[in-house]
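Chemist: Kindly generate the corresponding structure for this input.
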Amino acid sequence: MDSRLDYVLRIADACLIHGQRLGEWCGHAPVLEEDIALTNVALDHIGQARSLLTLAGELEGRGRDEDALAFLRAEREYRNVTMLELPNGDFARTVLRAFLWASFMKVLCQALATSSNAQLAAIAAKSLKEVRYHQQHTGDWVVRLGDGTEESARRMGEALALLWPYTAEWFADDEVDRQAQASGLGPAWSTLQEAWLAEVQPVFAEANLVPLAEAPFRSTGKLGRHSEHMGFLLAEMQSLPRAFPGATW
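Modeler: Model prediction:
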């Protein structure tokens, strides 16, 4: 696969899959206002995915549009990081994951503003306005739960213990990162770790959360090797377009 395509798909698929997961909260959030807020965040992610998948289709040059790339690929063709495909779990896990990813997207979009690909730079500039809100909104919830009741703090601690090890994948560079950096397409993700931690740590301090020590574990979603949860997610997401090929609204 073209390394430029792979690089863009890692961002596009992350937005797509996270949007799918957040959409599962529609009608199930703890309060009506948050039900609407999470749905809107999910829609923002889907909008980002649409723009990025359109760019990916152009880079691929095989005539596949955003819908074909979103719904008609095999599991191993998706390049999203593993954390975003994990089941939602409880509300604490959902908002912590969304905060961690929004913080990463913020520093990534800032870096992509100078991308050698004008289309990618424009998508990043537009997305930055959205991810700043996502980070603020979910960060408020991380603090509210982490510094809340004994029960909410326990749940936030459990969410951190589960999710934090998956962040190591984000900063594990490979040839795709190196070529993107060399060509000016975008930064190697490892170069964003310090800036990402600077975004995360003040919120963690308010929420009484302490990042875990780094462990050897590395998930491999960016390489197309996913968790056991990905197949079930895709089966639901792809059921309609596969049952009715070529269907349009």
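Chemist: rest of the way, CA atoms for contacts and neighbours
Modeler: Will do.
Chemist: Endpoints of stretch 158-170, how far apart?
Modeler: With C-alpha to C-alpha, to the nearest Å as the measure, the first residue of stretch 158-170 is 21 Å from its last.
Chemist: so how far is it from its chain's centroid?
Modeler: 13 Å (C-alpha atoms, centre = their mean, to the nearest Å).
Chemist: List the buried residues for that stretch?
Modeler: By 16 or more other C-alpha atoms under 10 Å, the buried positions in stretch 158-170 come out as Ala159, Leu160, Leu163, Trp164, Pro165, Tyr166, Thr167, Ala168, Glu169, Trp170.
Chemist: so how far is Ala215 from the fourth one?
Modeler: Distance, Trp164 to Ala215, using C-alpha to C-alpha: 10 Å.
Chemist: which neighbours do the two share?
Modeler: Counting by C-alpha atoms under 8 Å, 6 or more residues apart in numbering, Trp164 and Ala215 have no contacts in common.
Chemist: now the farthest one out in the chain, which residue is it?
Modeler: Glu150 (29.1 Å; C-alpha atoms, centre = their mean).
Chemist: here's the other one to compare against:
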Amino acid sequence: MTDEDLYVDGDSARWAFGTGFTDPLHGLDQPVPGGVDADDLAACCLALGDDALVSAQRLAEWCTRAPELEEELALANIGLDLLGQARLLYARAGRADGTGRGEDAYAYFRDPVDFRNVRLAELPGGDFAFTVARLLVLSVWRLAVCEALSTAADPVLAAIAAKSVKELAYHRRYAAEWTVRLGDGTDESGRRMRDALTTLAPWVDELLTDRTAVGLGADPAVVATRTRRELSEVLAEAGLEECGMSTVAVPGTGRGGDHTPHLAPLLAELQSVARAHPDASW
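Modeler: The predicted structure follows:
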């Protein structure tokens, strides 16, 4: 597959993913290639898709509530990036697992126990500092995963990951800039950042030990090392060195369907319209 395969209109150079097509993977060869375990591929796409969908829903909660209009737009756009990643990953999961299910089936018609997102993504939004801290951790980690998967043996997953890398690099930069601004700002902003990092720290180990993508080219040890290093660099610049990620981890894992009580109400809101009108066209 070449770069040209990712575009459907050479004149406008419009990206094929999710731009006006019923199938968000329009134009890509979709059979699972030989040598790639279809079950592993489906599980990886489902888990990363769930991470993105749940994260996007949490960011959407900041609409009309962000400290400034500029930040409201930024968080909304980051959420839309993640929603687009979820669409692509769900579409690939439906092909890989042999069910042919579309993205709506994964997003709207599964119960909380069937979701495979990391639990950090589903925690309540908290204040702006918590949202920034969580976005920093998730974007640094997800960027490391997607950069590894951009050379995956499955060309579709590799293309999705390569596209996601560009978006996640911005997410990471945005979150890092705000982490430094708040951590090295006033006494109040610094306190809020320290509190946010303390709150999310017990949930980070789930990311650093995740093996969902190991069979597709993302070495958990490499991902964890890079994630720790980049987070340490940002926290040091923010004057938050004492707020490291080392702490006692919360038992369980969202990858196994073990979720917090916060996921069910989040999904109930997300899925309410689709479940009320299951035969509607969206």
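Chemist: picking that back up, map the residue farthest from the centre of structure 1 across to structure 2 for me.
Modeler: Under the alignment (TM-score structural alignment), Glu150 of structure 1 maps onto Asp187 of structure 2.
Chemist: if you skip the residues just before and after it, what's nearest to Leu123 of structure 2?
Modeler: His262 (6.2 Å; C-alpha to C-alpha, 6 or more residues apart in numbering).
Chemist: how deep is that neighbour tucked in, by neighbour count?
Modeler: The number of residues packed near His262 of structure 2 is 13, by other C-alpha atoms under 10 Å.
Chemist: Quick check: the alignment partner in structure 1 of it vs Thr82 of structure 1, distance?
Modeler: Matched across to structure 1, His262 of structure 2 falls on His229, judged by TM-score structural alignment. Going from His229 of structure 1 to Thr82 of structure 1 by C-alpha to C-alpha gives 9 Å.
Chemist: Glu194 of structure 1 now?
Modeler: Taking C-alpha to C-alpha, one finds Glu194 of structure 1 at 21 Å from Thr82 of structure 1.
Chemist: okay, these two: which has more neighbours?
Modeler: Thr82 (25 against 11).
Chemist: Spit out the contact partners of the more buried one.
Modeler: Tyr166, Ser219, Thr220, Gly221, Lys222, His226, Ser227.
Chemist: what's the spacing between the closest residue to the second one other than its chain neighbours and Ser3 of structure 1?
Modeler: Going back to what we said before, that points to Ser219 of structure 1. Of all residues not flanking Ser219 of structure 1 in the chain, Glu169 sits nearest, at 5.6 Å (C-alpha to C-alpha, 6+ apart). Distance from Glu169 of structure 1 to Ser3 of structure 1, counting by C-alpha to C-alpha: 18 Å.
Chemist: Which residue ranges of structure 1 form helices?
Modeler: 3-23, 32-60, 66-71, 91-112, 118-146, 150-163, 175-183, 193-206, 229-243 (DSSP state H).
Chemist: mind giving me a markdown table with those and columns for distance to Tyr78 of structure 1?
Modeler: Output for those, formatted as a markdown table (distance: least, C-alpha to C-alpha, whole Å):
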| stretch | distance to Tyr78 of structure 1 |
| --- | --- |
| helix 3-23 | 6 |
| helix 32-60 | 11 |
| helix 66-71 | 9 |
| helix 91-112 | 18 |
| helix 118-146 | 19 |
| helix 150-163 | 20 |
| helix 175-183 | 15 |
| helix 193-206 | 23 |
| helix 229-243 | 10 |
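Chemist: that older thread, quick check: the residue nearest to Leu123 of structure 2 touching Pro124?
Modeler: Yes: counting by C-alpha atoms under 8 Å, His262 of structure 2 touches Pro124, with 6.8 Å between them.
Chemist: residues near the alignment partner in structure 1 of Tyr90 of structure 2, how many?
Modeler: With TM-score structural alignment as the criterion, Tyr90 of structure 2 lines up with Leu53 in structure 1. For Leu53 of structure 1, the neighbour count with other C-alpha under 10 Å is 27.
Chemist: Next: Val214 of structure 2.
Modeler: For Val214 of structure 2, using other C-alpha under 10 Å, the count is 16.
Chemist: What's it aligned with over in structure 1?
Modeler: Here Val214 of structure 2 is matched to Gln181 in structure 1, going by TM-score structural alignment.
Chemist: Please apply the same query to Gly125 of structure 2.
Modeler: In structure 1, Gly125 of structure 2 lands on Asn88 (TM-score structural alignment).
Chemist: ok, for that match, nearest residue in space, not its chain neighbours?
Modeler: Closest to Asn88 of structure 1 by C-alpha to C-alpha, 6+ apart is Thr94, at 5.5 Å.
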